[in-house]
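> I'd like to go over a predicted model; first the sequence, then the structure.
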Amino acid sequence: MAPESVDVIVVGSGPVGAMAANLLGQYGLRTVVIERETTAHTQSRAINADDEAQRIFQAAGLTGELGPGFHPCLKMTYVDDEMRMLAEVDFTKVERPNGHYIGALFNQPRLEAALHRGLERFSHVTMWRGHEVESFMQDDDGVSVRVKDTVANRTVTVRARYLLACDGAKSGIRRRLGLKLEGTTALEHALAISVETPSSAPDFTYYPCGPERVGIVTRTAHDEMRFDTVVKPGQDLEYVKSPEYVRSIIAPFIDPDSVKVKSVNLYAYHSRMAEKWRVGRVFLLGDAAHLMPPFLGQGLCSGLRDAANITWKLAHVLGGAADASLLDTYEVERRPHAAEMMRLSDSLGAMLASGGPFMARARNAFIKLLYHMPVTGPFIREYKMKPNLFHAEGFLFGGKRGKSKQAAEGAYFPQPRVEHGEEGERPLDDVIGHRFSVLTRPGAPAEVQQAAKAMAEDIGGVWLSVAPAARSGAGRSGEVVDLEGKLGEWFAQHGSDLVVLRPDRYVYAATNRAGVAQVHAALKQSVRPLTRWGSRGSRRAAQLGA
C-alpha cells in the first residue's frame, strides 16, 4: 500500500504544534498532527500571552467563543517580602499597539482545549492521539514518517512535503536529527503552584522581589491563581513540594484555607537553543528549538511566533506563490529574535534572583529609586523593558532592514481599529485576512494608489486605502477609515506613502512615491498569487489514524 500523502506533518499537539496546525488549516493544507499522549494534559505550565501572542490567536480565528479565555493583566506590582510596593505598571494606561492587552494570563489546559477545538473546523486537518514517530527519512521531494499507534500496536507510513517538530524540550525529532542544544541550565529550580479559587477575587499580579520570595503571583483565570517562586540552590527539593511549604508560599497573598491546590510542579529552567532549526524538510519550533527562562514570560510567546512565521511561508511555497528559498528565512528571522528574548530573560532573572539578602535589599531600594526618578520612572511605568524587536534580515525589501532609526522594514505593524464599509468597526487584521496587503497613506497621490492596487493584484494580495477619521460613515469601497489616527501617524513617522505587509503583519517594505516601482518589481519577483489553498480533505489520513 502506498503511504498516505499530506502537505505537512506536525509532531506534538501542545500550544505551538496546535497553533501551527490551526494556521495551516486556514490555508487549506492537508495536515496530520501526531500526538504521543492519548488524553489532554491537565497541568498548567505556561501562563502568559503577550499582545503579539494574542494577535496570533486572532489570526488563527480563535477569539470570542472559540478563544482560550484570556484573563487580562491590568496591573503588575513589584513588591518586597513585606509586600511594600517597589514599582508598578498600570497596563490600563499603557498604549496597546497590537490591539490586545499588553499582557494576559491563561489556564494552559483550557488554552490547549481551545486550540484543539479549533482544529475541528478543518476536514483536512487530522489529530492522531496515542501515536509516536518511530523513524523518518527525507528525500528531495518530501519526508516519509513511520508512525506507531501505541494503543493498537500497529504502524503506518505517512508521506509529507514538510515536517514541523513541535515536540517540546525533549524533542525526539531533534534527537534523531543529531542536533545539540547549546546554552546553560540554571542551578536554581522553580516551583509552580496552581490553586482553584471559589470566585474571581482577589485579582492581582505581584512580582515578589525578595530577598526570601522571588517569582510571580497572579490570577490566571476567573477560578485559578498561580504562585511561582524560585527555589534557591541548597533547598530540599522534596520539602518544597510538601503541603507545609506550599502553604507558606500561598499565605502572604491569600488565605490557604480558601483555595484548593490543583498542582505542584518543580522544574529546572534553561537558556538553550538548538544549533540549527532546520535540516532539509524538517523544522524545529517552540521548545524543540529554544528553551527560554521564565522571567519575561516569553517561552510560549516565542513558540507561537515560530508558528506564525513558518506557516504562511509553507502555505505560499506549497501553494505555488513563492520559491522554496522563502523557507530559508525562517531561522534567519526567528533565531535572533528568540536569542534576544532569552538574553533579556536571563538579565532580568540575574537581577531578581541572584545575590544574598543584603544584595536583594540593595537591589529593591534601587528599583524603588528608579521608579520615582523622572527619566527612568516612565520606562518602568510604560513597560518599555520589553523592547519592540524586529527582523534585521530575511524576507524584506533588499533582504535587510535599513540602518536608519526610521527604517520600517522588519518591524511589526500596529493593529488599530478601523472602519471598513458595511462591516463597520473592526480590528485591522480582520479586514486584511491571511494575505499580503498593500496600504496607502491618507491623501496618497492617485498614482501611488493605482500602483498599490496593481501591486496587490500581481501578488494576490489586498490593497487598502487608508482614509482619515473625518471620513467615518462615508468610506468608499477599498478604504479603511483610520478611526484613531494611528495609521496616519505611522505613515508620517516613517515618511511613507505606501507599506507592504506580509501575512504575519511584519513590514516587507515602506516607501514614498519615488520608490514604489522598485518595491513592486522586487516583490513581483518573489511572490505570486496562490494557485491553490491546499488540497482540502484527507479522509484516508483520518482512517489510518483511527
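All right, it came through fine. Bear in mind the structure is a predicted one, so any value in this text is a computation, not a measurement.

> From here on, just use CA atoms for contacts and neighbour counts.
Will do.

> ok, longest helix in this structure?
As assigned by DSSP state H, the longest helix anywhere in the chain is helix 329-353.

> and the comparison structure, right after this:
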Amino acid sequence: MPTTMTDLGFFFDWLIVDVLPPEDREWHPVNLQICDPARPTTVVSGGPGRRRWEFMRMPDETIADLNTEDTAWRLLEPWQLTPENSELERHAVYTFHARWADVRRSGRLVLAGDAAHQMPPFAGQGMCSGIRDAANLSFKLDLVLRGLATPDLLDTYGPERSGHIQHTIGLSIELGKVICVTDPAAVAGRDDFMLGHGGDPDKVLPPIPPATLTDGMLYHLPDRSLAPGSGRLAAQGRITYRGRTGLLDDVLGTGFVLASTVDARACLTDDQLTFLDGTYLPHMAEVGHLSALVRPDHYLFGVAQRTDEVGAVVDALREQLGQSAVD
C-alpha cells in the first residue's frame, strides 16, 4: 500500500490480564478506571465468567519485568485474587498507539479496522471504529461487485471514515491524558479541575466525536457545498410496514431507504422509481424534511424539503454510483 501513517506519538505500555474469578463473586461497579498515579489501572468485564485488568507500566519497570505471571498475581492481590481461587487465563503487554493510515484504498487493496487505525483504549472505540469501517465499506463493495456502482465509489470510503477516526483518536488521547498521569503536580492539577467542576462529564471530559460525515458519498448542492441534513446519522423509530411493527432497521433490513412525509412516488418519474427498485416509503416525522434518502450504513445521503427536490436527490445518488440517467 502506498501510504504513510500519521502517528501522534501518544503511547504507553500496559499489562493486560484476563482472569476467571470465583463464580459467585459480584463486582461493583462492573467497570471502573482507577486514576491512581502509583499505578493507573483499568478493571472491566471480560464477558460471562471473565474479568480483565489492565496495569500501566511505570517508568522504573521494563516490559520483561511486567509481563510475568508472578507480577500479574502480585498486582491482583488487592482484589483478593490468588492462584487458589482464580484462574489466570492470559497475560500480555500491549503498547497503545494513536495513529492512522493516510491512504485507505489502492486499487484492489483496502485497509479497515486495526490495519487502518490504532488508538488508546480509553474511549472503548477501537473495535467500534472497525465495525463502522465495515458498515461503510461493505455496502459499497456489494454495489460494486454486483455491477450497480463503479469502483470509484470505493474512493469515498477513506474520506468518510478519516474525519471520524481522527476525532475518536483525539478523544481517546484526551481521556488518556486524564488516566495516564503519574507526576504529583499534574495529578493535583487534574484532581482540582475535576473536583472544581463537580465531576460533571460534560465539563471535565472532551466532547464525543460528531456523528456526521463531511465528505464522500453525500448529496451536494450545485455549488458543491454539502446540502443541509446530509451526512448525519438517520433517526431510527418504530414503524409498521406490511403488517410488521418494529425498529426501522429490523423491519426494512439493509439497503437504501427513501423516507417521506408524503407518497414519494408522486414526486418521482418512472425512471427514478425503476432505479430505486422496490425502496420502501415509510412515513417520516422529522420537521422540515419532506423526504430523506438513507444509506445502508444509516447515514443520510440527502434530504429534500420540497417535492421538486426529491428527484434531484435520487439522481445525485445514481450519479455517484456511476449510473447515468439514461443507463
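That came through fine. Here the structure is a predicted model, which is why all the values come from computation and not from measurement.

> TM-score for this pair?
Overlay of the two chains. TM-score (TM-score structural alignment, normalised by the length of the second structure): 0.85; 316 aligned residues with a CA RMSD of 2.9 Å.

> follow-up on the earlier one: elements contacting the next helix or strand after the longest helix of the first structure?
Sequence-wise, the next helix or strand downstream of helix 329-353 of the first structure (DSSP states H and E) is helix 357-372. Packing contacts for helix 357-372 of the first structure, counted by 3 or more CA pairs under 8 Å, 6 or more residues apart in numbering; DSSP states H and E, involve strand 85-90, helix 376-381.

> change it to 6 Å
helix 376-381 (3 or more CA pairs under 6 Å, 6 or more residues apart in numbering; DSSP states H and E).

> how close does the aligned residue in the first structure for residue 108 of the second structure get to residue 358 of the first structure?
Under the alignment (TM-score structural alignment), residue 108 of the second structure pairs with residue 281 of the first structure. Residue 281 of the first structure sits 53 Å away from residue 358 of the first structure, going by CA to CA, to the nearest Å.

> Where in the second structure does the longest helix of the first structure fall?
Residue span in the second structure matched to helix 329-353 of the first structure, by TM-score structural alignment: 156-180.

> Could you tell me how far the matching stretch lies from the centre of the chain?
In terms of CA atoms, centre = their mean, to the nearest Å, the centre of stretch 156-180 of the second structure is found 9 Å from the chain centre.

> List the buried residues of that stretch.
156-166, 168-176, 178-180 (16 or more other CA atoms under 10 Å).

> And stretch 303-310 of the first structure, by the same measure?
Judged by neighbour count (16+ other CA under 10 Å), stretch 303-310 of the first structure contains these buried residues: 303, 304, 305, 306, 307, 308, 309, 310.

> and which of these is nearest to residue 198 of the first structure?
Among those, residue 304 lies closest to residue 198 of the first structure (CA to CA), at 31.5 Å.

> counterpart of that closest one in the second structure?
Aligned counterpart of residue 304 of the first structure in the second structure: residue 131 (TM-score structural alignment).

> Could you find the closest non-adjacent residue to residue 1 of the second structure?
residue 106 (6.4 Å; CA to CA, 6 or more residues apart in numbering).

> circling back to that earlier point, distance to residue 506 of the first structure and secondary structure for the buried residues of stretch 303-310 of the first structure - can I get that in CSV?
Formatted as CSV, these follow (distance: CA to CA, whole Å; DSSP: H, G, I helix; E, B strand; the rest coil):
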residue, distance to residue 506 of the first structure, secondary structure
303, 17, helix
304, 15, helix
305, 11, helix
306, 13, helix
307, 14, helix
308, 11, helix
309, 10, helix
310, 13, helix
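
> would you list these in TSV and tack on distance to residue 519 of the first structure?
TSV is the format used below for those (distance: CA to CA, whole Å):
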residue	distance to residue 519 of the first structure
303	31
304	29
305	26
306	26
307	27
308	24
309	22
310	23
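
> quick one on the thing from earlier: near the residue nearest to residue 1 of the second structure, how many other residues are there?
13 (other CA atoms under 10 Å).

> Over to residue 287 of the second structure?
Neighbour tally, residue 287 of the second structure, other CA under 10 Å: 8.

> Over to residue 467 of the first structure?
27.

> Aligned counterpart of residue 90 of the second structure in the first structure, please.
Under TM-score structural alignment, residue 90 of the second structure pairs with residue 263 in the first structure.

> For that match, which non-adjacent residue is spatially closest?
residue 194 (5.3 Å).

> looking at it, that neighbour is touching residue 260, isn't it?
No - using CA atoms under 6 Å, residue 194 of the first structure is not in contact with residue 260, being 8.7 Å away.

> Between the two, tell me which one has more neighbours.
Shown here are residue 194 of the first structure and residue 260; by other CA under 10 Å, residue 194 has more neighbours (24 against 13).

> Need the counterpart of that one in the second structure.
Aligned counterpart of residue 194 of the first structure in the second structure: residue 18 (TM-score structural alignment).

> secondary structure class for that match?
Classification of residue 18 of the second structure using DSSP: H, G, I helix; E, B strand; the rest coil returns strand.

> Quick one: residues contacting residue 233 of the first structure.
residue 188 (CA atoms under 6 Å, 6 or more residues apart in numbering).
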